[in-house]
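Q: okay, sequence plus prediction incoming.
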Amino acid sequence: MRMSELSATTVTPVPTLKFYLRERLLHAGERTSPNQSQYDETHVERVRLVRALLEVGGLSVAQAASVIAALEAELPLSSVFGVAQRAVSIPASIAADEMDAEAAPTVGATLVAELCERRGWRVYPNNPGLALAARVLDTYAELGLEGITTAVLEPGADAAQLVAGADLAAVASAAPDTAAMTRIVAVGTVLGDSLLAGLRRIAQEAESFRRFPLPEGAPAPDPLTAAAIAAHLEDC
């Protein structure tokens, strides 16, 4: 197919496709003349992947490129996990913290280390989640909100363990297809964060209605339908 057909198939403007090519997010087509190339289903699949990483996963172009490079390099699954985890948006200041081996342990770092010890979680010290979790706990303390830590740390760890088990079960379901397993690791890690964020927001509102009923006379939400969600998506 020509680029115009690739554009129509993926509902992606031609200038955007050319941008993907320049940034090496999309592999080159087969050159058929000085000004023409042919594209195939691998390009359709790649465009959809790139758009998922950028538009749903919220990655920058550079971060998406690192994930795609990991997919193409046929790295071990553990390495792909690492690349994908670091691609997920973590503030630069926190990413720098994880490399500062000389920094004195903070309250948050101590709490995270103790949590990992209690649960038998063994990870490398450069796992970006360690620095991120520690910074959040330190921030709670700085804001005088230590009670949040007490209330959510263990339940949050329970939820994370459950999700991690589901993530790895999904990877295992693709065995022995290494390429499929790698794709699930990379895409699932990035998009999984967005999925969890969405589900958490749904659950928080639903739980708030259960625990704190609306004032008398206040309109309650109507039962959800797929059509209602789709209509809202079109407005966003």
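A: Yep, it's here. Numbers count the residues shown, from 1 in each chain.
Q: when you work out contacts or count neighbours from here on, use the C-alpha atoms and nothing else.
A: Noted.
Q: and the one helix or strand residue 155 maps to, how far out from the chain middle?
A: Element membership for residue 155, per DSSP states H and E: helix 146-173. In terms of Cα atoms, centre = their mean, to the nearest Å, the centre of helix 146-173 is found 15 Å from the chain centre.
Q: show me what it is packed up against.
A: For helix 146-173, the elements it packs on are helix 128-142, helix 178-211, judged by 3 or more Cα pairs under 8 Å, 6 or more residues apart in numbering; DSSP states H and E.
Q: and the shortest one, what's buried?
A: When neighbours are counted by 16 or more other Cα atoms under 10 Å, the buried residues of helix 128-142 are found to be 128-135, 137-138, 140-141.
Q: would you turn those into JSON lines with distance to residue 195?
A: Converted to JSON lines, the buried residues of helix 128-142 look like this (distance: Cα to Cα, whole Å):
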{"residue": "128", "distance to residue 195": "19"}
{"residue": "129", "distance to residue 195": "17"}
{"residue": "130", "distance to residue 195": "21"}
{"residue": "131", "distance to residue 195": "22"}
{"residue": "132", "distance to residue 195": "19"}
{"residue": "133", "distance to residue 195": "19"}
{"residue": "134", "distance to residue 195": "23"}
{"residue": "135", "distance to residue 195": "23"}
{"residue": "137", "distance to residue 195": "23"}
{"residue": "138", "distance to residue 195": "26"}
{"residue": "140", "distance to residue 195": "24"}
{"residue": "141", "distance to residue 195": "28"}
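Q: structure two is appended below for comparative analysis:
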Amino acid sequence: MRISELSERSGVTIPTLKYYLREGLLHAGELQGATRAAYDDSHLERVRLVRTLVDVGRLSLEQVREVVRAIDAPPAGRHELLGAAHEALRPHPATTAPTADALAQLEALGLPGCDHSPASLQLAHALTAAAASGWTIDPATLSRWLGAMLEVAQTDVVAELGEVSAGEALRYAIVGNVLTDPVLLALRRVAQEAVSAERFGAGSTE
């Protein structure tokens, strides 16, 4: 397809597509002349991926570039692949290191092989930020939250990821997180409303 058709099918303007090409977010098409190139479904899929990461995930173009690089050259191991997905989605590094207390909380969770992973470091930074704002999260609460998230992870880390290509598995992990993180956050809000209504709503004896 010509770039005009790629634009029509993806809903992305031609100037934006050319920008993606210049920035390496979209791989080059097959040259058919000095100023013409042909594109295929892989380009359409990549454009949709970029738009999902930008519009839904609110990732910066630099983060999107890291995601694209990871998908084009993914690690072979499935566990390492998940780490690559988390690294690509991790917020920009914090300006300060996590505190010793936060790292101790992380270690106390007892997650083997995860103490220096991108996700664990993100958690340590989040605990540090919460404590710095005067909101200390006690070990029992953190452990209970972890238990709930492990139940979620049983659904997320499906066995089928071992049967597809490394690039497709990485794409699944990244896009899956981007699209479902807002759902999980909204479910927390809904659950809080439900518990609040039960405890403090009309007819409550508390």
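A: Here it is on my side, so go on. These numbers were taken from a predicted model, which means no experiment stands behind them.
Q: work out the TM-score between the chains.
A: After superposition, the two chains reach a TM-score of 0.82 (TM-score structural alignment, normalised by the length of structure 2), with 201 aligned residues with a Cα RMSD of 2.6 Å.
Q: among the helices and strands packed on helix 146-173 of structure 1, which is nearest residue 108 of structure 1?
A: When those are compared by Cα to Cα, helix 128-142 sits nearest residue 108 of structure 1, at 4.1 Å.
Q: picking up where we left off before, with distance to residue 108 of structure 1 added, can I get the helices and strands packed on helix 146-173 of structure 1 in TSV?
A: Shown next, in TSV, are these (distance: least, Cα to Cα, whole Å):
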stretch	distance to residue 108 of structure 1
helix 128-142	4
helix 178-211	22
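Q: nearest to residue 46 of structure 1, out of those?
A: Taking these one by one with Cα to Cα, helix 178-211 is closest: 11.3 Å.
Q: what is the closest one packed up against?
A: helix 61-72, helix 77-87, helix 146-173.
Q: so what's the residue count around residue 156 of structure 1?
A: 12 (other Cα atoms under 10 Å).
Q: what's the match for it in structure 2?
A: By TM-score structural alignment, residue 156 of structure 1 lines up with residue 145 in structure 2.
Q: to residue 181 of structure 1, which of the helices and strands packed on helix 178-211 of structure 1 lies closest?
A: Here helix 146-173 is closest among those (Cα to Cα), at 5.2 Å.
Q: show me what counts as buried in the helix holding residue 155 of structure 1.
A: So helix 146-173 of structure 1, judged by 16+ other Cα under 10 Å, has buried residues 149, 153, 167, 171.
Q: then stretch 64-74 of structure 2?
A: Neighbour-count burial for stretch 64-74 of structure 2 [16+ other Cα under 10 Å]: 64-68, 70-71, 74.
Q: and stretch 10-17 of structure 2, by the same measure?
A: For stretch 10-17 of structure 2, by 16+ other Cα under 10 Å, it's 10, 17.
Q: just to revisit the earlier point, gap between the match of residue 156 of structure 1 and residue 128 of structure 2?
A: Going from residue 145 of structure 2 to residue 128 of structure 2 by Cα to Cα, to the nearest Å gives 17 Å.
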